[in-house]
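Student: Okay, predicted coordinates and the sequence, questions at the end:
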Amino acid sequence: MKLFRKQYSQPGTQPGVIHDEKKGELTLSLFDFNASQCVEKLNATAEQCATFLDSNNETWVHVQGDPDKDTFTQLAKDFGIHELFIEDVSNLGQRPKIDIQEEQIFMILTLPVQTELGVSLQQISLFLMKNTVVSFCGGKFNPFTTINNRLKLPTSRLRKRHIDFLFYSLIDTVIDWGFPVLEQYADRIDATEELLLENHDKDILQKIHLLRREVLLLRRQIWPHREMLNTLLRDDTSELIESDTKLFLRDCYDHSISILELTETYHEMANGLMELYMSVVSLKLNDVMRVLTIIATLFIPPTFVVGIYGMNFSRDAGPLNMPELYSPYGYLGVWAVMIFMIVGMLLFFKKHKWI
């Protein structure tokens, strides 16, 4: 799993400091719409987007990419975003959270995305203001292409409702991205379990450990989503979210609970795989030890017999000293006794189902 690591400032650093480490590409997309029309501007500038913020239409500005420090500062100034919020947006690795103010709602979400290299976690930042939504997404992957297409349809519900419904739609999209990722984990768990029952070498142990770690980290990142949505539903101080939209947010809240329950289930299943691996290895070791014990047990009586006849007592010292040594069938007799003892023990083990 590819994770972002939170960047920490030097102790005593002034609040609002933006780490100037990212100098990637930046794309601004603008949608200014109402029930009858939709203006779309791709590759727009911050100045062009700022001119639409005071319009009577609903406006959505999506920032895609990794701006540098100066660009972030300028965006915050043009969009009316507080420097503390833009610090959280810029410095990736923030814990999902929500900040509700009278004129602005700020949310940070974690977006899990399945890639060729595994699961990647992206930070999504959303700002809801009067008639305006501003979203930030790092990297090149845009998770809101479906929302873009829906806005272009004249019959879309997004065009007919207030901007808070678009805000809900963005949140719901981020939450729902967890379902296909969890399906991938379900397939990986099933495949690992089948492979474990067939083969239990150290490579399987490494796969199980990696799977447990990824599910645990995913659970930690998406766990706050439920509390955030619950806070947003219970808030009565802000008028930015209409009561009708809160009905849809409740459905989004249910989705977050479903994802959390699935994550918990898969985490327990991953732990179960580790226990199954230890059980399989233990059973294999027990089988090996049982075979070795049986072999050792079978040779203990013959070893005792051979040890007796290996004692060097002279026959000339007395008639009781190894009388079998002078018998023409003594050697064969000893072999017959040892074979009889081995066969007898095998039959005894078989009767008691030890072998």
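Tutor: Happy to help now that I have it. Residues are numbered from 1 along each chain as shown.

Student: from here on, contacts and neighbour counts on C-alpha atoms
Tutor: OK.

Student: And the helices in the stretch 51-200 of the chain?
Tutor: Here the stretch 51-200 of the chain has its helices, by DSSP state H, counting those that start in this stretch, at 69-79, 83-90, 145-151, 157-160, 163-176, 178-198.

Student: wait, which of those is closest to Leu42?
Tutor: helix 145-151 (11.0 Å; CA to CA).

Student: try this one next to it:
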Amino acid sequence: MKKSKKSIREIRSGGAVKRPMKKSMKDMAGTVGKAPGTLFHTGGQKTVSPVITLFSYDAASVEHRTLKTLEECRPFMGGERVLWLNIDGLHKLKLIEAAGVMFNLHPLTLEDILHTGLRPKIEDFGSYLFVVVKTLELDPESGEVGEEQLSLVIGKGFVLSFREKPGPLFNPVIARLDNPGTNVRQRGADYLSYVLTDSVVDSYFTILEQFESRIEALDEELTDSVARDALPAMYLLKKELIMLRKSVWPLREIINSIGRSRYQVIDDEETRPFFRDIYDNIVLVIETVETYRDIVIGMYDTWLALANNRMNDIMKVLTIIATVFMPLSFIAGVYGMNFHYMPELESPFGYYAVLGVMGSIFVGMILFFRTRKWF
């Protein structure tokens, strides 16, 4: 039972701090009146300084560097090897602008990279494909789900990824790059974009697994008793599921577009089937989120029914007590009147007789209630 109560406290704390919608709307208000393509970072600074990481690889070898300046990337551009440039930290506008000039990115692409409250989307600029997705991270201590924006620029022979802060999301991808026998080393940049997107979707399953544990713990608590913390816990869990659905649902349209439509930078025969596989996983994630939300709503109905039943039981006991004492209070009130000439006042057995009558009434009413199965 201690485990269940701990889980409820985690659920209660989860989501209580972050409110992505309010934050993004407040930051987006700063772009009002600015010309399209104006670079303006919405969101807080989440890293001390941006971290630029470069991967250049082919089937024979891979080179992994942390760059001090973006200019160090130029020797790796335009060759036969696949280039993956990852930038963690979006608050340095000059760095993002320099990346746009170096890779010939449209100003609207740079603007969208810096606007971290965007809805997931896909845009085709001919020479490259721009994709915005949402990454989710679960804090194991507080149970809070944090949302970050990941922007991918997919071109011929290169992939650019822009994140708000560093994280372990791409560690499995880096491990696969270090292994010369993996498919990612044998294929092009479009396959790398698939692997990066697939790692994002896989992280959703990890969060869903944690949600399942929370729901089981909360359901166990509801089965035993009507927990006082259950209602806010269910409310916060439902809000987190809504946020998860909001992040995943647009990704379904994006991956379906890549898997079904034709883009210059995506190989139709080699890579598109892999994106269709991601689409199936996203559908599974969405269905799971919907199922969990229905379960939470059903748990709320159960909690409400249990709370009402408990309240009815309490009111039934109080009503029986009040009903039993009504005739007793009447008798006590009659004999509490200050009249001198009352028949039983002078009787030596009057007090005991009245107590006997009151006791008989009490027992009789209790037996009557029991025969009616009122309690």
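Tutor: That came through, no problem. This is a predicted model, so every value here is computed, not measured.

Student: if we can go back for a sec, for the helices of the stretch 51-200 of structure 1, could you give me JSON lines that also reports mean neighbour count?
Tutor: As requested, the helices of the stretch 51-200 of structure 1 are arranged in JSON lines below (neighbours: other CA atoms under 10 Å):
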{"stretch": "helix 69-79", "mean neighbour count": "17"}
{"stretch": "helix 83-90", "mean neighbour count": "19"}
{"stretch": "helix 145-151", "mean neighbour count": "14"}
{"stretch": "helix 157-160", "mean neighbour count": "19"}
{"stretch": "helix 163-176", "mean neighbour count": "21"}
{"stretch": "helix 178-198", "mean neighbour count": "16"}
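
Student: Of these, which is nearest His255 of structure 1?
Tutor: Of all those, helix 163-176 comes closest under CA to CA, at 7.1 Å.

Student: Check the mean deviation of the lengthiest helix in structure 1 from structure 2.
Tutor: The longest helix of structure 1 (DSSP state H) is helix 243-309. In the superposition against structure 2, helix 243-309 of structure 1 averages 1.8 Å from its aligned positions (mean CA distance after the TM-score superposition for structure 1).

Student: That helix packs against which elements?
Tutor: helix 163-176, helix 178-198, helix 202-234, helix 330-351 (3 or more CA pairs under 8 Å, 6 or more residues apart in numbering; DSSP states H and E).

Student: repeat that for 6 Å
Tutor: helix 202-234 (3 or more CA pairs under 6 Å, 6 or more residues apart in numbering; DSSP states H and E).

Student: The closest residue in space to Gln264 of structure 2 that isn't next to it in sequence: neighbour count?
Tutor: In this structure, Gln264 of structure 2 finds its nearest non-sequential neighbour in Gly126, 6.6 Å apart by CA to CA, 6 or more residues apart in numbering. Around Gly126 of structure 2 there are 11 other residues, counting by other CA atoms under 10 Å.

Student: I'd like the distance between the corresponding residue of structure 1 for Gly126 of structure 2 and Ile163 of structure 1.
Tutor: If you follow Gly126 of structure 2 across to structure 1 using TM-score structural alignment, you land on Glu102. Noted for Glu102 of structure 1: a distance of 16 Å to Ile163 of structure 1, by CA to CA, to the nearest Å.

Student: next one: Ala270 of structure 1
Tutor: 41 Å.

Student: for Asp20 of structure 1, same thing?
Tutor: Distance from Asp20 of structure 1 to Ile163 of structure 1, by CA to CA: 32 Å.

Student: same question, Leu92 of structure 1
Tutor: 26 Å.

Student: Leu218 of structure 1 now?
Tutor: Going from Leu218 of structure 1 to Ile163 of structure 1 by CA to CA gives 30 Å.

Student: Contact partners for Ala307 of structure 2?
Tutor: Residues counted as contacts of Ala307 of structure 2 (CA atoms under 6 Å, 6 or more residues apart in numbering): none.

Student: What's the match for it in structure 1?
Tutor: By TM-score structural alignment, Ala307 of structure 2 lines up with Val281.

Student: any idea how far the most centrally placed residue in structure 1 is from Val119 of structure 1?
Tutor: Centroid-nearest residue in structure 1: Val215, 2.8 Å away (criterion: CA atoms, centre = their mean). To Val119 of structure 1, Val215 of structure 1 is 10 Å away according to CA to CA.

Student: what does Asn312 of structure 1 give?
Tutor: 75 Å.

Student: what's the answer for Asn149 of structure 1, then?
Tutor: 25 Å.

Student: now Leu232 of structure 1
Tutor: 28 Å.

Student: what does stretch 62-69 of structure 1 rub up against?
Tutor: So stretch 62-69 of structure 1 is contacted by 20, 22-29, 134-139 (CA under 6 Å, 6+ apart).

Student: Restricted to strands, list these.
Tutor: Leu26, Thr27, Leu28, Ser29, Val134, Ser135, Phe136, Cys137 (DSSP state E).

Student: Which of those has the largest number of neighbours?
Tutor: Those, ranked by neighbours (other CA under 10 Å): first place Ser135, 23 neighbours.
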